[in-house]
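Chemist: Mind looking at a prediction? Sequence and model below.
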Amino acid sequence: MTVVVWIVEGTWPACVAAARTHTHEGADIVLLHVSPADVPGAAHGAFAGLLGRGHPERDPGTRLEHLAAASADQLLADAAQRLGRPCTRQERTGRVEREVAAAEGAHLLILARDGDRTHLGPRSLGPAGRFIVDHAPCPVLLVWPETAPGITTVPPPPPPPHPPHHR
């Protein structure tokens, strides 16, 4: 059984806890972190367009790439330590939702809600989380990164439709 655990700053501890609770000891666990490519790419473009190409050593995009890689390495190391069992660490770069949804061959994908976590309901999933849930090629275990809000936070039902107007 292969389980992919999406590691994201702020929510990864809940995902790792879910992996420990809901998978057996022999499961192949992949801790996956995705660094978005758009931020360093924008910095590279701005540097090239505004400041020229004469000093590539001053390109802020390269520094952002290195910072993202170091941050990802640390998050994955912390997650692996908390998991406390053998796992594979995987770092990808690209569109976050597309990289995570590409959990091809996995038997389970574990991710945390990434939207409004103060209310129950559809807005508890942000755009990336919604895309992943809708397009994952395997079952998804969706966890709350902290205690779930109470049932009183469920959005009210939509108003009833108006009866047809007859003349």
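Modeler: Received, thanks.

Chemist: switch to C-alpha atoms for all contacts and neighbour counts from now on
Modeler: Fine.

Chemist: after the biggest helix by length in the chain comes which helix or strand?
Modeler: Secondary structure of the chain per DSSP state H: the longest helix is helix 60-83. Next along the chain after helix 60-83, taking DSSP states H and E as the criterion, comes strand 88-94.

Chemist: tell me the angle of that following strand relative to helix 60-83?
Modeler: 150 degrees (axes from the mean of the first three to the mean of the last three C-alpha atoms, to 10 degrees).

Chemist: who does strand 88-94 touch, helix- and strand-wise?
Modeler: Here strand 88-94 touches strand 28-36, helix 60-83, going by 3 or more C-alpha pairs under 8 Å, 6 or more residues apart in numbering; DSSP states H and E.

Chemist: then this one, side by side with the first:
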Amino acid sequence: MSVIIWITEGTWPACVDAARERAAADPDLVLLHLTDDTAAEAAHGAFAGLLGRGHPARDPGTRVEHLSATAADDLLARAEQRLGRPARHLVLHGRPEQQVVLAADNADLLICARDGDAAHPGPRSLAPPTRFVVDHAPCPVLLVWPTAPQGQ
């Protein structure tokens, strides 16, 4: 059994806790982190277009990429520690909703968290990327609240 746990800043503890409580003792656990490269691309473009060319060592986009990779590694390490057992780390780049759906292609379960408006337990409790994943995932999806829903 392969279980993918979608790790995002702010909601990852609930996803990890759900995996720890509900996943069998022997599944292939995958901690999935997505990096949207829009900020790094914008920094590269600004440097090339506005600040001049010929000094690639001063390109702020490279620094943004390194910071993003370090943050992803740190988040995955904290998630694995909270999980309490080994898990594979998968870091993908691109549009999160599309990458999560592709990563879940051969999974038996995808665990993700609501990340929208917690005051409205319906569709608004899902941000558009998460709504896309729930609608298009090729496997069952366990959707958890990052905290107890408001009003309960």
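Modeler: Cool, got the structure. Since the model is a prediction, treat every value here as computed from it, not as a measurement.

Chemist: wait, which of the helices and strands packed on strand 88-94 of the first structure is closest to residue 46 of the first structure?
Modeler: Closest to residue 46 of the first structure of those is helix 60-83 (C-alpha to C-alpha; 8.9 Å).

Chemist: Superposed on the second structure, what's the mean shift for that closest one?
Modeler: Once the two are superposed, helix 60-83 of the first structure sits an average of 0.3 Å from its aligned residues in the second structure (mean C-alpha distance after the TM-score superposition for the first structure).

Chemist: Now the longest helix of the first structure: buried residues?
Modeler: Buried residues in helix 60-83 of the first structure, counted by 16 or more other C-alpha atoms under 10 Å: 60-62, 64-65, 68-69, 72-73, 75-76, 79-80, 83.

Chemist: could you pull out the strands for the first structure?
Modeler: Here the first structure has its strands, by DSSP state E, at 2-6, 28-36, 88-94, 108-112, 140-143.

Chemist: Turn the helices and strands packed on strand 88-94 of the first structure into a markdown table, columns for distance to residue 129 of the first structure.
Modeler: A markdown table is the format used below for these (distance: least, C-alpha to C-alpha, whole Å):
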| stretch | distance to residue 129 of the first structure |
| --- | --- |
| strand 28-36 | 13 |
| helix 60-83 | 19 |
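
Chemist: before we move on, the earlier item: tell me the two of the buried residues of helix 60-83 of the first structure that are most distant?
Modeler: Maximum pairwise distance in these, criterion C-alpha to C-alpha, is 34.3 Å, between 60 and 83.

Chemist: which ones are touching the closest residue to residue 11 of the first structure other than its chain neighbours?
Modeler: Distances taken as C-alpha to C-alpha, 6 or more residues apart in numbering place residue 145 nearest to residue 11 of the first structure, at 5.2 Å, with adjacent residues excluded. Contact analysis of residue 145 of the first structure by C-alpha atoms under 8 Å, 6 or more residues apart in numbering lists 11-15, 112-113.

Chemist: which one of the residues you listed is nearest residue 105 of the first structure?
Modeler: residue 15 (19.2 Å).

Chemist: correct me, but residue 92 of the first structure touches residue 99?
Modeler: Yes: the pair residue 92 of the first structure and residue 99 passes the contact test of C-alpha atoms under 8 Å, sitting 7.2 Å apart.

Chemist: what sits in contact with each of those two?
Modeler: Joint contacts of residue 92 of the first structure and residue 99 (C-alpha under 8 Å, 6+ apart) are residue 34.

Chemist: what about the closest residue in space to residue 151 of the first structure that isn't next to it in sequence, neighbour count?
Modeler: Closest residue to residue 151 of the first structure apart from its sequence neighbours, by C-alpha to C-alpha, 6+ apart: residue 120 at 7.0 Å. Counted with other C-alpha atoms under 10 Å, the neighbours of residue 120 of the first structure add up to 17.

Chemist: To residue 44 of the first structure, which of the helices and strands packed on strand 88-94 of the first structure lies closest?
Modeler: helix 60-83 (4.6 Å).
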